[in-house]
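>>> Have a look at this fold, sequence not included:
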């Protein structure tokens, strides 16, 4: 694993490619939670299963790390809006905070993608590097969400969402956080390996 800014000319993707990637990621970010909610309803877990596995986060983080900050940010902002418009989820009170959090994931993923190079190293270093990337992205998105909630509560006087939700959502989503740390690095490694074949 090496830390360096990669050649931007080599990494530039067309606007069409970025738009298609954002569209696919938004569809996935809207569809995956619905699939999880259906599974939750079938097994009696209701919507809590979505809070546990964090399915909306996966496409946003993944597309940011794969394509870049523009696509990741766009996906993070739009996916919760589309989901709310079509399904009523997330709840209206949580929507702005979800948008901020997912924007943070997408943006941070795109920035970190260009700083930590894990494409031209061995398997172990690549997986470790990609895991570090995902962890840094998780911290960035959660921190941005926490700042937004604290600002809303203490400065704007919005008492609908209390600061305790910051720690509650982390503890509720531990399984989803671990899945992200395991699955995304493996998928990125496989994709990067195929690119270099």
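Cool, the structure landed. Worth saying up front: this structure is predicted, and the values here are computed from it rather than measured.

>>> From now on I want contacts and neighbour counts done on CA atoms only, so please keep to that.
Noted.

>>> Residue 68 touches residue 109, doesn't it?
Yes: the pair residue 68 / residue 109 is scored as a contact, 7.0 Å apart, by Cα atoms under 8 Å.

>>> Can you pick out the residue with more neighbours from these two?
Between residue 68 and residue 109, counted using other Cα atoms under 10 Å, the more crowded position is residue 109 (33 against 25).

>>> In addition, the following structure is provided for comparison:
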């Protein structure tokens, strides 16, 4: 079933709302966003289900809106860097899913978004006169985030498969 542009827009709005509420819920439960990556899940699902344009838009908006509405993450440099990173996730998974299966698209998007995050952090921190070490990038993007990465690798393909398998669910989601 091909989604109309209205359906995709509504779904992107829903994923955006989830992207703001989910991290807030994690923080309320004292669960670290940098460990569990709750903003990433709705963006990746948005790109996969709604397409690259909506995934890119949701990825750009979620961290900035969250910063303004909840104070998390701090706007500069974290939310701005995350806007670039999450935009890459949403766009890349939407584009890659047209060429490869959802799991491979997810892995490609996760690696691409992390590369964009590293570049954005180098640029943003250099504007502040600070440096961004390779070890800080590797630690933050892969080591600290490992639980979130594992959750994404399990949860996103399962949700996407359920949506694909159950066409009646796709109308709702």
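Thanks, I have the structure now. Predicted, not measured: the structure shown is a model, and the values here were computed from it.

>>> Next, the TM-score between them, please.
Remark: TM-score between the superposed chains equals 0.87 [TM-score structural alignment, normalised by the length of the second structure]; 166 aligned residues with a Cα RMSD of 2.0 Å.

>>> mind listing the helices for the second structure?
5-28, 33-36, 40-50, 52-70, 80-96, 102-127, 134-138, 146-165, 167-172 (DSSP state H).

>>> quick one: the fourth one aligns where in the first structure?
With the alignment judged by TM-score structural alignment, the segment of the first structure matched to helix 52-70 of the second structure spans residues 69-87.

>>> And the first one, by the same measure?
Counterpart in the first structure of helix 5-28 of the second structure, with TM-score structural alignment as the criterion, is residues 15-38.

>>> so how much does the matching stretch differ from the second structure once superposed?
By mean Cα distance after the TM-score superposition for the first structure, the fitted stretch 15-38 of the first structure averages 0.8 Å away from its aligned residues in the second structure.

>>> from the middle of its chain, how far away would that stretch be?
11 Å (Cα atoms, centre = their mean, to the nearest Å).

>>> What of stretch 58-76 of the first structure?
7 Å.

>>> Give me the distance between the two termini of that stretch.
By Cα to Cα, to the nearest Å, the extent of stretch 58-76 of the first structure from end to end equals 10 Å.

>>> Now that stretch: buried residues?
For stretch 58-76 of the first structure, burial by neighbour count (16 or more other Cα atoms under 10 Å) applies to 58-76.

>>> Hmm, residue 90 of the first structure is touching residue 96, no?
No: counting by Cα under 8 Å, residue 90 of the first structure sits too far from residue 96 to count as a contact (9.5 Å).

>>> So what does residue 176 of the first structure match up with in the second structure?
Checking TM-score structural alignment: residue 176 of the first structure goes with residue 148.

>>> Its match and residue 49 of the second structure: what is the separation?
Residue 148 of the second structure is 20 Å from residue 49 of the second structure, by Cα to Cα.

>>> Next, the contact list for residue 164 of the second structure, please.
Taking Cα atoms under 8 Å, 6 or more residues apart in numbering, we find residue 164 of the second structure in contact with residue 170.

>>> how close does it get to residue 156 of the second structure?
Following Cα to Cα, the distance that separates residue 164 of the second structure from residue 156 of the second structure is 12 Å.

>>> And for residue 79 of the second structure?
23 Å.

>>> Residue 101 of the second structure now?
Counting by Cα to Cα - residue 101 of the second structure and residue 156 of the second structure are separated by 12 Å.

>>> Tell me which of these two has more neighbours.
A count of neighbours by other Cα under 10 Å puts residue 156 above the other of residue 101 of the second structure and residue 156, at 19 against 11.

>>> quick one: that one and residue 42 touch, right?
No: in this structure, residue 156 of the second structure is not within contact of residue 42 by Cα under 8 Å, at 9.1 Å.

>>> Could you find the residue nearest the spatial middle of the second structure?
residue 40 (2.8 Å; Cα atoms, centre = their mean).

>>> For that one, give me its contacts.
Contacts of residue 40 of the second structure (Cα under 8 Å, 6+ apart): 19, 86, 89.

>>> now for residue 161 of the second structure: what does it line up with in the first structure?
So, by TM-score structural alignment, residue 161 of the second structure is matched to residue 189.

>>> All set now, cheers.
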